[in-house]
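Q: coords below, sequence missing:
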């Protein structure tokens, strides 16, 4: 039998458990040509999934009511109708929130799990790590001695941004929620400083941590964090924008028309480069990313942090916690204990 978490209704504001429903159905007996049947072992939970729950124009289609929630998975091939994959292969796929999935061969990638733990392919070697690499190295373009600031700094994107920035000779400053995460950012990922965005004097602390201003701000939060960053941006600063998690549930988080107008004025006066991007924009450098980062992950030079939740039935609860910032690192669901 195949357990599936489907979208039950479209959330208004922050999602609730009742927006999801658990359905059980049959596993497909056969698969069509060029498809593979996989058993999902690990499921990635990511903030972008909140956007996909809304019926609004975006970079990817919305999840339909009654459809399986989308998500990247590490999976095992059970049946294959293509010569590229054989039974028993461990692959990366878009298997979704379910036990089993039928996936086209073009959306499946075989993994080497002998040298690298499979969990890494959902984090530092998955879409989050690739997002960090493409956004920082191809848009942010940090230079030795510059200051790079990133929010959600212990998450899979932010932690990779910090480590990559340090490797270029730049100074990396973390923004995180709470003392524990700030400590992880400096001790585990090597950030030069870490600022708690919940602190009442957050803006003042950030300014003190960036005495020479900010040259690259990797934007993934928005809201009040962006408000504190804007006055510190140097001339010709670069801002890769991969997300605004503070707005994913329709929360204003202090933003208003006045702040937006002020930001737009700074874009003009300071000649800022602000570029929003989706990781698929950089598909042509995926091989470059794999060849550059995989050896660093295998050797331990690139560090990773994962929060693993046991059991597919826990996926909605874990996802809601992610949106509230309760995770420390990359959030993964181990679908079963087999």
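A: Good, I have the coordinates. Please read these numbers as outputs of a predicted model, since none were measured by experiment.

Q: C-alpha from now on. contacts and neighbour counts both.
A: Will do.

Q: and the closest residue to residue 233 other than its chain neighbours, how many neighbours does it have?
A: Excluding its sequence neighbours, the residue lying closest to residue 233 (Cα to Cα, 6 or more residues apart in numbering) is residue 214, at 4.8 Å. The number of residues packed near residue 214 is 26, by other Cα atoms under 10 Å.

Q: Next one: residue 214 from residue 274, what distance?
A: When distance is defined by Cα to Cα, to the nearest Å, residue 214 is 14 Å away from residue 274.

Q: Same check on residue 195?
A: In this view, residue 195 and residue 274 are 23 Å apart by Cα to Cα.

Q: In addition, the following structure is provided for comparison:
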């Protein structure tokens, strides 16, 4: 009778599958990742940055419905399909919320929407491009499922597009921290001596500076912008990775398989990359999940302070900044919804980290 043997990776995967919250969080993160990549396909407002403003319908509640008149622009939109799908449509048409309209003798007369029981302006324009049969192409009923923000933009679309920044900053920041942290930790742990002392001094100095203060300093040095924030966050998160890799490598380099590799004449680079690092990656993977969550929180804090993603780019932190005063003005959902998105995504990454820690623990 033969028994099937499993590798350590297969055993860890089986233990991870048994963790309900870990699997659920992984599915949630995958869903957010899908939405962030194809945000403009899901967003009702698929203009660039979901930035179509309608000041007359600002701060409307969820489910708000209004007639929207579209006046075509003479400017041709020469975007490729790739640009439209991943970066949004460069919308040059004019959109005007209206309360009523009529078409007579190729003239369109409409009344602009006005809130609080006020009467909007009535205007007449040439509507030769509109006939009574095709009016529905230019005048549509638009529903804002989560309402509008203080600039009259669709809140749901802004949330979906804003997921892109919060999600991808985790990947970029963790990638940068892994590259720097694994290199610095490996060199310090493997060679020891003065090299270890120098790298540990750099690590301790970097660690002693408050993370947010260091990110602000790097952001100000590199300038405000999308990629600058990604790089700044990544450059502050390598320290913890380096410390863990160094500690693990100091312990692992005394193992017999490392001694055997040296006896076979393998060089230091091969010993570190092919033999030691694959055996010490379990705690690093757990740290990566925590760093994902930390990167999202740091980016949100920077955007809230105004030095993160710059307008009109959608960012959950910036959305909270724009609407936090609405918490006491009777419309708290404008700030609560992006805050809830941040909380759920951070919690999902933390639960994944806990599940990975349990799955990769060989003592359990």
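A: Cool, got the structure. Keep in mind it's a predicted model, so treat the numbers as computed, not measured.

Q: Quantify their similarity with the TM-score.
A: The TM-score (TM-score structural alignment, normalised by the length of the first structure) is 0.22; 133 aligned residues with a Cα RMSD of 7.2 Å.

Q: picking that back up, looking at residue 195 and residue 274 of the first structure, which has the bigger crowd around it?
A: For residue 195 of the first structure versus residue 274, neighbours defined as other Cα under 10 Å are more numerous around residue 195 (27 against 18).

Q: The more buried one sits in which helix or strand?
A: strand 193-196 (DSSP states H and E).

Q: And residue 266 of the first structure, by the same measure?
A: Here residue 266 of the first structure sits within helix 257-269, counting by DSSP H and E.

Q: same check, this time on residue 6 of the first structure
A: Under the criterion of DSSP H and E, residue 6 of the first structure resides in strand 2-7.

Q: What is the subsequent helix or strand relative to that strand?
A: strand 20-25.

Q: Could you give me the buried positions within that following strand?
A: For strand 20-25 of the first structure, burial by neighbour count (16 or more other Cα atoms under 10 Å) applies to 20, 22.

Q: Does anything pack onto that strand? Which helices or strands?
A: Secondary-structure packing of strand 20-25 of the first structure (3 or more Cα pairs under 8 Å, 6 or more residues apart in numbering; DSSP states H and E): strand 2-7.

Q: quick one: the strand it packs on to strand 20-25, angle?
A: Here strand 2-7 of the first structure runs at an angle of 150 degrees relative to strand 20-25 (axes from the mean of the first three to the mean of the last three Cα atoms, to 10 degrees).

Q: In stretch 262-274 of the first structure, which residues are buried?
A: Across stretch 262-274 of the first structure, burial judged by 16+ other Cα under 10 Å covers 263, 266-267, 272-274.

Q: Outside of the strand holding residue 195 of the first structure itself, list whatever touches it.
A: Here strand 193-196 of the first structure makes contact (Cα atoms under 8 Å, 6 or more residues apart in numbering) with 172-179, 182-183, 185-186, 202, 205-206, 209.

Q: in the stretch 1-150 of the second structure, which spans are helices?
A: Assigned by DSSP state H, counting those that start in this stretch, the helices in the stretch 1-150 of the second structure fall at 8-17, 20-37, 39-42, 81-87, 135-138.

Q: Mean neighbour count and distance to residue 322 of the second structure for these - can I get that in a markdown table?
A: Output for the helices of the stretch 1-150 of the second structure, formatted as a markdown table (neighbours: other Cα atoms under 10 Å; distance: least, Cα to Cα, whole Å):
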| stretch | mean neighbour count | distance to residue 322 of the second structure |
| --- | --- | --- |
| helix 8-17 | 15 | 40 |
| helix 20-37 | 17 | 21 |
| helix 39-42 | 20 | 21 |
| helix 81-87 | 14 | 23 |
| helix 135-138 | 13 | 31 |
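
Q: Looking at these, which is nearest to residue 280 of the second structure?
A: helix 8-17 (12.7 Å; Cα to Cα).

Q: Return the list of helices and strands in contact with the closest one.
A: Helix 8-17 of the second structure is packed against helix 20-37, helix 333-359, with contacts defined by 3+ Cα pairs under 8 Å, 6+ apart.

Q: As JSON lines, the ones you listed with distance to residue 214 of the second structure would be great.
A: Shown next, in JSON lines, are these (distance: least, Cα to Cα, whole Å):
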{"stretch": "helix 20-37", "distance to residue 214 of the second structure": "28"}
{"stretch": "helix 333-359", "distance to residue 214 of the second structure": "21"}
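
Q: For residue 96 of the second structure, which of these is the nearest?
A: Closest among these, using Cα to Cα: helix 333-359, at 22.7 Å.

Q: Report the angle between that closest one and helix 8-17.
A: If you take the same axes, to 10 degrees, helix 333-359 of the second structure sits at 140 degrees to helix 8-17.

Q: What residues sit buried inside helix 333-359 of the second structure?
A: The neighbour-count check on helix 333-359 of the second structure (16+ other Cα under 10 Å) flags 333-339, 341-342, 345-346, 348-359 as buried.

Q: Between the two ends of stretch 76-90 of the first structure, what distance do you get?
A: End-to-end distance for stretch 76-90 of the first structure, by Cα to Cα: 5 Å.

Q: ok, now stretch 37-50 of the first structure?
A: End residues of stretch 37-50 of the first structure are separated by 27 Å (Cα to Cα).

Q: and the angle from the host helix or strand of residue 103 of the first structure to strand 2-7?
A: Element membership for residue 103 of the first structure, per DSSP H and E: strand 100-104. If you take the same axes, to 10 degrees, strand 100-104 of the first structure sits at 80 degrees to strand 2-7.

Q: what's the next secondary structure element after strand 100-104 of the first structure?
A: Taking DSSP H and E, what comes next after strand 100-104 of the first structure is strand 109-110.

Q: elements contacting that following strand?
A: Judged by 3+ Cα pairs under 8 Å, 6+ apart, strand 109-110 of the first structure is in contact with strand 90-93.

Q: and the strand it packs on, what other elements does it pack with?
A: Checked by 3+ Cα pairs under 8 Å, 6+ apart, strand 90-93 of the first structure has strand 73-80, strand 109-110 packed alongside it.

Q: before we move on, the earlier item: list just the nearest of the contacts of strand 193-196 of the first structure to residue 323 of the first structure.
A: Using Cα to Cα, residue 177 is the member of these that sits closest to residue 323 of the first structure, with 12.4 Å.

Q: next structured bit after the top helix by length along the second structure?
A: Counting by DSSP state H, the longest helix found in the second structure is helix 155-191. Downstream of helix 155-191 of the second structure, the next assigned helix or strand under DSSP H and E is helix 193-208.

Q: Alright, I will stop here.
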